[in-house]
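A.B. asks: Generate a structure from the sequence data that follows.
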Amino acid sequence: MSAPEDYDSLKAKGKKVIGTMSAFLNGTQILDAKTITYVRGNEVYMFFGESDDQSRVILSFPEALDPNEIHTVSYPKNFEGLNSSWQAADKNSPLTVKKGSLTQLKFFDSGKRSFEGTFDIDLENDLGKLIGKFHIPK
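C.D. replies: Here you go, the predicted structure:
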């Protein structure tokens, strides 16, 4: 897998849209975002929520997904050969993603710009689990 783009360059390229993303680290809420930044990359769509205290979750899904179906996306399994990396931070302290999944990923338009789903992430170094949900309305 190629090296991921850094957070600042993703943020600069992204489009901020109305939406929500919440994330819980081992049961404690670390993110309650009211906007989501959306970036169409090369063969992937990346999106992330962030808070004022620098907590954030960066997720993605392959461009090839059929917008008329509900999907489960596994990371890193479904990203072989794609330049994509899931990332997270709690108050700007990195949380390295070991593996994870997007479930019930449902699109509201054919352009894949409005969607919702949940995520479940296992973190490296015995840091536990990061779970949450996201919603970008049509």
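A.B. asks: Could you use CA atoms for every contact and neighbour count after this?
C.D. replies: OK.
A.B. asks: Do I have it right that Lys34 meets Ile18?
C.D. replies: Yes: counting by Cα atoms under 8 Å, Lys34 touches Ile18, with 6.6 Å between them.
A.B. asks: neighbour count winner among the two?
C.D. replies: Counted by other Cα atoms under 10 Å, Lys34 and Ile18 do not tie: Lys34 has more neighbours, with 17 against 14.
A.B. asks: what about the more buried one, which SS state?
C.D. replies: The three-state label given to Lys34 by DSSP: H, G, I helix; E, B strand; the rest coil is strand.
A.B. asks: quick one: contacts of the one helix or strand Thr20 maps to?
C.D. replies: Applying DSSP states H and E as the criterion places Thr20 in strand 15-25. Defining contact as Cα atoms under 8 Å, 6 or more residues apart in numbering, one finds that strand 15-25 is touched by 29-39, 48-49, 57, 128-137.
A.B. asks: Could you also give me the structure for this second sequence? I'd like to compare it with the first:
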Amino acid sequence: MIKISLKRIILLFSTIFVFSSCLSTIQLATQETPIELIPRNKVMGGFSFVIPDNFRFLNEQSLIYDYRGDIRAYLVYAGKASTVQLINFFTDYMPEKGWKPDFATVSTDGMLAFKKEDRLIVIKIVPDVAGISYLKILLTK
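C.D. replies: So this is what the prediction gives:
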């Protein structure tokens, strides 16, 4: 009798834990994204570009190669915004920095490329289920 009660208590706590974890993930996913993304200027070598102000640089996931001032980089940023908001943001603000759209593909993810002289910036937008979007940016020639 005690073994059955103990099993029921363990099962009850396990179920509560699973549902509370799911609820916290759903709450994160349903929080509103920012209405307006504010551009923040970034300069790296010969690259001058914009990032939404609410996005944070993830140093541990990024790689920067600097050979005598010649920069190549793979940069990762994380923040809250939808794929559509980010595509609109980059298509609005990158031309102000002199970047010309080169190509774009859009699905649940998005990929944009911009050219300026001999330089190329490729931006991949990767949303996750918790409402966080990752910007994976390649700076190259």
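A.B. asks: And the TM-score between these chains?
C.D. replies: TM-score of the superposed chains, computed with TM-score structural alignment, normalised by the length of structure 1, equals 0.29; 78 aligned residues with a Cα RMSD of 5.3 Å.
A.B. asks: for stretch 102-111 of structure 2, how far is the first residue from the last?
C.D. replies: 11 Å (Cα to Cα, to the nearest Å).
A.B. asks: Please tell me I have it right and Leu135 of structure 2 contacts Val126.
C.D. replies: Yes: here Leu135 of structure 2 reaches Val126: they are 6.5 Å apart, a contact under Cα under 8 Å.
A.B. asks: Mind checking which of these two has more residues around it?
C.D. replies: Between Leu135 of structure 2 and Val126, counted using other Cα under 10 Å, Leu135 has the larger neighbour count: 25 against 17.
A.B. asks: which residues does the more buried one contact?
C.D. replies: Per Cα under 8 Å, 6+ apart, neighbours of Leu135 of structure 2: Leu75, Val76, Tyr77, Ala78, Ile123, Lys124, Ile125, Val126.
A.B. asks: Can you tell me how far it is from Ser20 of structure 2?
C.D. replies: From Leu135 of structure 2 to Ser20 of structure 2 the distance is 29 Å (Cα to Cα).
A.B. asks: which parts of the strand holding Thr20 of structure 1 are buried?
C.D. replies: In terms of neighbour count (16 or more other Cα atoms under 10 Å), strand 15-25 of structure 1 has its buried residues at Gly19, Thr20, Met21, Ser22, Ala23, Phe24, Leu25.
A.B. asks: Setting the sequence-adjacent residues aside, check what's closest to the fifth one.
C.D. replies: Yep, that's Ala23 of structure 1 we're talking about. Excluding the flanking residues, the one nearest Ala23 of structure 1 by Cα to Cα, 6 or more residues apart in numbering is Gly132, at 4.2 Å.
A.B. asks: Spit out the contact partners of the one you found.
C.D. replies: By Cα under 8 Å, 6+ apart, the contact list for Gly132 of structure 1 reads Met21, Ser22, Ala23, Phe24, Thr118, Phe119, Asp120.
A.B. asks: Helix or strand next in line after the longest helix seen in structure 2, which one?
C.D. replies: Longest helix in structure 2 by number of residues (criterion: DSSP state H): helix 2-30. Sequence order places strand 39-44 as the next helix or strand after helix 2-30 of structure 2, per DSSP H and E.
A.B. asks: Make JSON lines out of the buried residues of strand 15-25 of structure 1 and add distance to Phe61 of structure 1.
C.D. replies: Shown next, in JSON lines, are these (distance: Cα to Cα, whole Å):
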{"residue": "Gly19", "distance to Phe61 of structure 1": "17"}
{"residue": "Thr20", "distance to Phe61 of structure 1": "17"}
{"residue": "Met21", "distance to Phe61 of structure 1": "16"}
{"residue": "Ser22", "distance to Phe61 of structure 1": "18"}
{"residue": "Ala23", "distance to Phe61 of structure 1": "18"}
{"residue": "Phe24", "distance to Phe61 of structure 1": "20"}
{"residue": "Leu25", "distance to Phe61 of structure 1": "22"}
